[in-house]
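Trainee: what shape does this take:
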Amino acid sequence: MESSLRYGGDSKSLRIHAKEKYPIAADSNTQLQLHGELDTRIGAPSYLSAMIRHFYPDVSASIGAGIQYTRHEKLRYSVRGKKTIPVTDNGLINFNIKGRMIIDKEFKEVGVSFLLQFVSICETINAHSFLHKHKHNNILGPSFFNLHE
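Mentor: Predicted coordinates:
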């Protein structure tokens, strides 16, 4: 299980984040991914998600579709994809290209986001983030530059 403590964003409280992946096919390239976030200020979940993800190891890519619940927007659907492009032969440095589309419960597009990450073994730098906002979109903040250790 992956877990982390997070602070900031639209909530000025500490959030406990956890993610787990369960293989659902014999080849283990298809997984059920569950993750959620507990906001310690309100004592309730601020985000819950279930997604089916399929990994294509021969091309270093994955796609996924699922459902998510947020305390602000309630129920949504999401489709996402990720492609990794190696920079070095040993795989220690890569570029990740990520894309995501969020759809509301009436199946209307809420937002689309794209992210390019420069990834090394010890840290990830979000080199560029582009968010295409629509009139109904309040899901993500402005473009960001972030350093994760």
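Trainee: only C-alpha atoms for contact and neighbour calcs from this point on.
Mentor: Noted.
Trainee: burial count for residue 98?
Mentor: 19 (other CA atoms under 10 Å).
Trainee: can I assume it sits in a strand?
Mentor: Yes. Assessed with DSSP: H, G, I helix; E, B strand; the rest coil, residue 98 lies in a strand.
Trainee: now for it: which residues touch it?
Mentor: Going by CA atoms under 8 Å, 6 or more residues apart in numbering, residue 98 touches 80, 81, 82, 83, 114, 115, 116.
Trainee: which residue of the protein lies farthest from its centroid?
Mentor: Distance from the C-alpha centroid of the chain peaks at residue 89, with 26.4 Å (CA atoms, centre = their mean).
Trainee: where's residue 62, which helix or strand?
Mentor: strand 61-70 (DSSP states H and E).
Trainee: sequence B follows; please return its structure for comparison with A:
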Amino acid sequence: METSLRLRGGGGLRIHAKEKLPLGYNSLLQAHGEVDTTGGGPGPAPSYLALFVRHFYPQISANIGVGVQIHNGHDFTYSLRGKKAIPFTSNGLLGINLKCRLLTDKEFKPRKRTGAIELAWTILDFRKGQDVRLKLGYELYHKVPYFQLRENNWTLNGYMDGNWNVRFDM
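Mentor: Purely as a prediction, here's the structure:
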């Protein structure tokens, strides 16, 4: 199981867990859960639960996923997401990513759309034992530029609208 601590600007600390179970050739079942430590109440209850089926197409550097999500125990949505990588180098360390996501309500009415294009650069052994990834992107629906800096277990995301978050993968 993959676990991480996540901190948002203006928000609180969240504990996130993810498990991936193989379903078959290039397919997996992915489960997520999250507890918001600022939620209050009698005890820690999940603030986010999700279950996705993801399929990978390595020959075209793409993947798609479909699933369901529950936010705060009552906000149920369906999710469809896709990602396509366009490598500039033969080793895939520099390239462009195209990403999209659609959330719908129970009646399949669109609730939230996101789409992004990002330049991704991975630097292996930036320093001995330290890999670095830098992403510069633009969210198409909200018209917000952003960046991501990842160093081994730490990830910093910054958005030009003033939002930010930090993640530590344990």
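Trainee: re earlier: give me the buried subset of the contacts of residue 98 of the first structure.
Mentor: Buried members of these, scored by 16 or more other CA atoms under 10 Å, are 80, 81, 82, 83, 114, 115, 116.
Trainee: please, which helix or strand holds the counterpart of residue 3 of the first structure in the second structure?
Mentor: Counting by TM-score structural alignment, residue 3 of the first structure lines up with residue 3 in the second structure. Using DSSP H and E, residue 3 of the second structure sits in strand 2-8.
Trainee: show me which positions of that strand end up buried.
Mentor: 3, 4, 5, 6, 7.
Trainee: stretch 37-50 of the first structure too?
Mentor: Buried-residue list, stretch 37-50 of the first structure, by 16+ other CA under 10 Å: 37, 38, 39, 45, 46, 47, 48, 49, 50.
Trainee: distance from it to the middle of the chain?
Mentor: 16 Å (CA atoms, centre = their mean, to the nearest Å).
Trainee: contacts for it, please.
Mentor: Under the contact criterion CA under 8 Å, 6+ apart, stretch 37-50 of the first structure has outside partners 13-18, 32-36, 66-71.
Trainee: check stretch 136-152 of the second structure too.
Mentor: So stretch 136-152 of the second structure is in contact with 113-120, 130-135, 155-161, going by CA under 8 Å, 6+ apart.
Trainee: ok, of the residues you listed, which come out buried?
Mentor: 113, 115-120, 132-135, 155-159.
Trainee: restricted to strands, list those.
Mentor: 113, 115-120, 132-135, 155-159 (DSSP state E).
Trainee: farthest pair in the residues you listed?
Mentor: 113 and 132 (29.0 Å; CA to CA).
Trainee: so what's residue 63 of the second structure up against?
Mentor: By CA under 8 Å, 6+ apart, residue 63 of the second structure lies in contact with 54, 55, 56, 57, 82, 83, 84.
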